[in-house]
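S.K.: quick one: sequence plus predicted model below, questions after.
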Amino acid sequence: MQASDLLVSCLEAEGVEYVFGLPGEELEDLLFSIRDSEVQFIPVRHEQGAAFMADVHGRLTGEAGVCLSTLGPGATNLLTGVADAHLDKSPLVAITGQGGRERLHQESHQMLDVVDMFEPITKWNTRMDYPDAIHESVRKAFKLAEHEKPGATHLEIPEDVAGEETDSRPLDPGEREIRRPSPDGEAIDRAVEVLREADRPLVLAGNGAVRTRAAEQLRSLVEMTDIPAVATYMGKGAVSDADDHSLMTLDSGSEDQAERVIDRADTILAVGYDIAEHDPENWNPDGEKRVVHLDFEPAEVYEHYVPDVEVVCDIAHGIEALCGADIGGTDTDWYADLREDLVEEVTGAPTEDDDVTVKNALPLLREAMADEDVLISDVGSHKMAIAKHFPTYDPNTCIISNGLATMGIAVPGAVAADIAVEEDVVAVTGDGGFLMNAAELETATRLDCSFTVVVFRDDDYGLISEKQRDHRDEAFGTGLGNPDFVTFAESFGIDAHRPETWDELGEVLDDAVGGDGVTLVEVPLEPVR
């Protein structure tokens, strides 16, 4: 068969249903091979959007999302989304076209060393120079992308290679679930000893607790031991925030409450925690807390994160081993009042006289969404509010980029989420992040997607302004101008609203979430002074 046909047959063998990308001259053979396959090519409006879609698809399904671009500027546009997947531990396979091999040794049109460029942001990447090796390269890319800890891989195919003939055939992926190591008995014994000695133990649930589908085991552990849990931004939902053991996230509540939660704890059981999510210096500044590290890989070396014991194994199996040991019960008095304060703070609906802020709007959004619905958060000041004040009840229902923390992910992420899950989807974004990839609204309408976009407008890069004011009592270089978002959305043929009261906002959200088609809701915020 033709090499491009082999590549697409390999994608079919891996179970790929969608490829998100942009066409290019160097991709001609590959695109027509996709056309004649069971894989659906989804043309998007910007390569960054394609990578974000593959990123969110990978996070929600655990199976590598696939994005495609041409050489040169197409590949450079793909970089940010691929890097986001890599730092957020989301399985993704990026494919880029390249010029013919006869011109790769010299300066030529749109020619960049793309493989070298992708090296720092992928687990593995290669140029497929030989048609007979394509089947092995594709299998390796998917295996490494999906293997714990997952991340991004990259394949480049020169246009002349794509048109050559090959006798190779796709490899059978076989058992996709690679067996992971069971916990070492001695390490479990030491972890149990540390937890028994603790007066105020606290579970810190990270991205890995959600990513490895270990939530069921973690919930059993906190129920058996009464040890409370906080989550990182990417660990939200590992323990339901409806559970009395949940103390929301590390930053939940007002500043003094957040400090009291983590300050009171003397021992941390860190489950699937990556320090890229949340700097340990913020919760262990003096290095005085005892730490049990439970993860698939050893802990990063960092002076504020020096575990007393490391349990390196499959996370779910490690938690099961702790559940089977006699850790004993924990006195709930040390955190019960914190739980009560946090619940009151995150569930109270706004009153008529309350300022229009993201925090005040979130209870109305939470009320409009079912527990299993999926929220995709963009990055900005609204992300901080969502992380702290949006109760999350199931794993993978509040998607936050917090490894690379990339603006512009919400709208393309919602496209991918709508395709990947049956539940309702809501994209929450600020005006800055929204306009970075707002063109993907056209992709959404073309695909007949149904989701809600909530745009908080403050005409500013608000998070940066906030930090500048904290440091200097003034802000510079952060002000924005915006179009009329309602008219802008309607130009795509979608419904749009700008509610003027809290009651109107609640009604609009109730109607939009679960409705047909894409709906945009603009929420103008009170100006920051």
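M.R.: Great, that's in hand. Every value quoted in this text rests on a predicted model; they were computed, and no experiment measured them.
S.K.: for the rest of this, base every contact and every neighbour count on C-alpha atoms.
M.R.: OK.
S.K.: quick one: contacts for the nearest residue to Gln40 once chain neighbours are set aside?
M.R.: Spatial nearest neighbour of Gln40, chain neighbours left out: Tyr18 (4.8 Å); criterion: Cα to Cα, 6 or more residues apart in numbering. If you count contacts by Cα atoms under 8 Å, 6 or more residues apart in numbering, Tyr18 has them with Val39, Gln40, Phe41, Ile42, Gly65, Val66.
S.K.: at 7 Å instead, please
M.R.: Val39, Gln40, Phe41, Ile42, Val66 (Cα atoms under 7 Å, 6 or more residues apart in numbering).
S.K.: ok, and the most crowded of the residues you listed?
M.R.: Using other Cα atoms under 10 Å as the neighbour test, the contacts of Tyr18 are led by Val66, with 29 neighbours.
S.K.: so what touches the one helix or strand that residue maps to?
M.R.: Assigned by DSSP states H and E, Val66 belongs to strand 65-69. Strand 65-69 has contacts (Cα under 7 Å, 6+ apart) with 18-23, 47, 50-51, 54-55, 57-58, 75, 91-97.
S.K.: farthest from the middle of the protein: give me that residue.
M.R.: Distance from the centre of the chain peaks at Glu102, with 39.6 Å (Cα atoms, centre = their mean).
S.K.: dump the contacts of Tyr18 to TSV, plus distance to Ser108 and secondary structure.
M.R.: Formatted as TSV, those follow (distance: Cα to Cα, whole Å; DSSP: H, G, I helix; E, B strand; the rest coil):
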residue	distance to Ser108	secondary structure
Val39	32	coil
Gln40	32	strand
Phe41	29	strand
Ile42	29	strand
Val66	28	strand
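S.K.: just curious, which of the residues you listed is nearest to Asp511?
M.R.: Ile42 (28.6 Å; Cα to Cα).
S.K.: use this one as the comparison:
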Amino acid sequence: MQLTGSQILVECLKEQGVDTIFGYPGGSVLNIYDELYRHQDEIRHILTSHEQGASHAADGYARSTGKVGVCLATSGPGATNLVTGIATAYMDSVPMVAITGNVTVNLLGKDSFQEVDIAGITMPITKHNFIVKDVNKLADTLRRAFKIAQTGRPGPVLVDIAKDVTANKAEYMKEEIPPIERIKDTITEEDINTALAMIKEAKKPMIFVGGGAVISDADQELKEFVYKVDAPVTDTLMGKGAFSGEDPYYTGMLGMHGTKTANLSVTQCDLLITIGARFSDRVTGNAQKFAKNAKILQIDIDPVEINKNVIVSHCIIGDVKEVLKILNDKIEQHDNKEWVNQVMEMKKQFPLKYHPEVLTGPYILEKLYEITGGDAIITTEVGQHQMWSAQYFKYKKPRTFITSGGLGTMGYGLGACIGAKVGNPDKIVVNIAGDGCFRMNMNEIATAARYHIPIIQIVFNNHVLGMVRQWQSLFYGQRYSHTTLNDSVDFVKLAEAMGAKAYRITKKEEAEEIIKEAISLNVPVVLDCQIASDDKVWPMVAPGAAIEEVFTEEDLQAKK
């Protein structure tokens, strides 16, 4: 049947099972929005306060559900406002399709009003992108975009559509979309057997889990593998929840703000089994000294990640879930009790600590974990609050900790929180922010209020840019250059003005009751939590140092 480009677009979205789009209208996408109006009972559109909020919401929706997130913006500044969100999704391998409008075909390349080469701009931060100038190619392009976004290592794909394409007509025929097949043809028997031999030979194995284990939904296979290998587990920021933070074999996060136990165990192990992690510099510290006593076995879907940051002894290329299935079928039960007990003793010796006498970020997170029983989705912005969220809330399941790991995007969490709540309406969804991050995109509280999306926004308000100040304190002679937020912004009044409920917490005794009330209200709530300006994230590894040089506040004081 003959349909307009806008009708074809909506039909293709329905083919893909898209139920929600986050976006902001404008001239180049008016035809698309007119069609969405006709299909509002099938596809929900969330109008965000800013296009960046739309891209982060699509990202949060994708990470929390495993589906493709979709965002939509007009040409020019509308499209460029998506760029930070697209780059965020690219760095963390998030399946997302960003759809932008552009000027009509005859105006392309002429510096027309609100024209920008968004495909050129986003080329380095997308898995692929398309410019559609012919309505006859629109349906196939959209289908390819969704397939590319989900196949193998996921990532964002951009589809830029000229405005006249959305009005022109072409023949459309509905297609049944086959499920995405997992990559397993790269897994060889030889690679599996070599890995099994390495595991058998090891006396002190350590399992290191990254975001790839979350993306592949390999949590059950991972748990079985851990207990068959009989090895302690550490993870990255992106890997949280793939292996339960409540499990006794879990040692905490690895790296710059990882636990002493995890950092020292990786340094002391003789085999590091790395599952879906890319050896980010924030994890490895000094890469030349990383896991210096160990052979490294890396399991990853992307061959580009092998030997990129750290030289490994052996690798298996393929979908993590499929690789672990094969290994679990073949591996014998191992017994590394002596090594496991050694690591467990370290856990007792080096617990995470914070100042218990005053209101702090860690205290609020522990109280939130206690109240929710750990059954919540936590999104974060970027900074100290992000690290505390990784350290003090125990993630039992994958897709429950949603944060910008690779790009470190301040302003990410609130949009992502809205997207996660839309995708998981029955879950408690909480965004943890610092006051610096919250300022960046706090206008999205108005979005949550407009659509009655009952998220909880917790602001750790220390009146400084906390993580940058921490570095200035430790490495820059306490020269606090432009990191003190000494203004009179009142987050409670701002939140109420945007239609949310809001509370201020100034002491520990107030926290539990107010958090419980925020959850019970089932409306958007902002909690302004006043904490000290000089609270720091401990432990820490200095930039350029080996992870075994991890130090705590007590270590620093003893050194002084």
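M.R.: That came through, no problem. Predicted model only: the values in this text are computed from it and were never measured.
S.K.: what range does the strand holding Val66 of the first structure cover in the second structure?
M.R.: Residues 69-73 of the second structure are where strand 65-69 of the first structure lands when matched by TM-score structural alignment.
S.K.: the matching stretch vs the first structure, average offset?
M.R.: On superposition with the first structure, the mean distance recorded for stretch 69-73 of the second structure (mean Cα distance after the TM-score superposition for the first structure) is 0.6 Å.
S.K.: quick one: that stretch to chain centroid distance?
M.R.: What separates the centre of stretch 69-73 of the second structure from the centre of its chain is 17 Å, taken as Cα atoms, centre = their mean, to the nearest Å.
S.K.: one more: stretch 185-202 of the second structure?
M.R.: 30 Å.
S.K.: strands along the stretch 351-500 of the first structure, start to end?
M.R.: 374-377, 398-400, 425-430, 452-457, 495-497 (DSSP state E, counting those that start in this stretch).
S.K.: any chance of a markdown table for those strands, columns distance to Asp286 of the first structure and mean neighbour count?
M.R.: Listed next are these as a markdown table, based on distance: least, Cα to Cα, whole Å; neighbours: other Cα atoms under 10 Å:
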| stretch | distance to Asp286 of the first structure | mean neighbour count |
| --- | --- | --- |
| strand 374-377 | 32 | 28 |
| strand 398-400 | 28 | 26 |
| strand 425-430 | 35 | 28 |
| strand 452-457 | 37 | 25 |
| strand 495-497 | 49 | 21 |
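S.K.: can I get those in a markdown table with distance to Ala444 of the first structure?
M.R.: Putting the strands of the stretch 351-500 of the first structure into a markdown table (distance: least, Cα to Cα, whole Å) gives the following:
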| stretch | distance to Ala444 of the first structure |
| --- | --- |
| strand 374-377 | 15 |
| strand 398-400 | 19 |
| strand 425-430 | 12 |
| strand 452-457 | 11 |
| strand 495-497 | 13 |
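S.K.: figure out which of those strands is closest to Ala133 of the first structure.
M.R.: When the strands of the stretch 351-500 of the first structure are compared for distance to Ala133 of the first structure using Cα to Cα, the nearest one is strand 398-400, at 36.2 Å.
S.K.: can you give me the helices for the stretch 51-200 of the second structure?
M.R.: 51-65, 77-80, 83-91, 118-122, 138-150, 163-167, 189-201 (DSSP state H, counting those that start in this stretch).
S.K.: check the mean deviation of the shortest one from the first structure.
M.R.: When the first structure is overlaid, helix 77-80 of the second structure sits 0.7 Å from its aligned residues on average, using mean Cα distance after the TM-score superposition for the first structure.
S.K.: do the same with the fourth one
M.R.: Here the mean offset of helix 118-122 of the second structure against the first structure after fitting is 1.0 Å, by mean Cα distance after the TM-score superposition for the first structure.
S.K.: what of the last one?
M.R.: Taken over the aligned residues, the distance from helix 189-201 of the second structure to the first structure averages 1.4 Å (mean Cα distance after the TM-score superposition for the first structure).
S.K.: what stretch of the first structure does that helix fall on?
M.R.: Mapping helix 189-201 of the second structure onto the first structure (TM-score structural alignment) gives residues 185-197.
S.K.: quick one: residues in contact with that stretch.
M.R.: Against stretch 185-197 of the first structure from outside (Cα under 7 Å, 6+ apart): Pro201, Val292, Val309, Glu310, Val311, Leu322, Ile327, Gly328.
S.K.: take these and write them to a markdown table, including neighbour count.
M.R.: What follows is the contacts of stretch 185-197 of the first structure, written out as a markdown table (neighbours: other Cα atoms under 10 Å):
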| residue | neighbour count |
| --- | --- |
| Pro201 | 28 |
| Val292 | 27 |
| Val309 | 20 |
| Glu310 | 22 |
| Val311 | 28 |
| Leu322 | 20 |
| Ile327 | 19 |
| Gly328 | 12 |
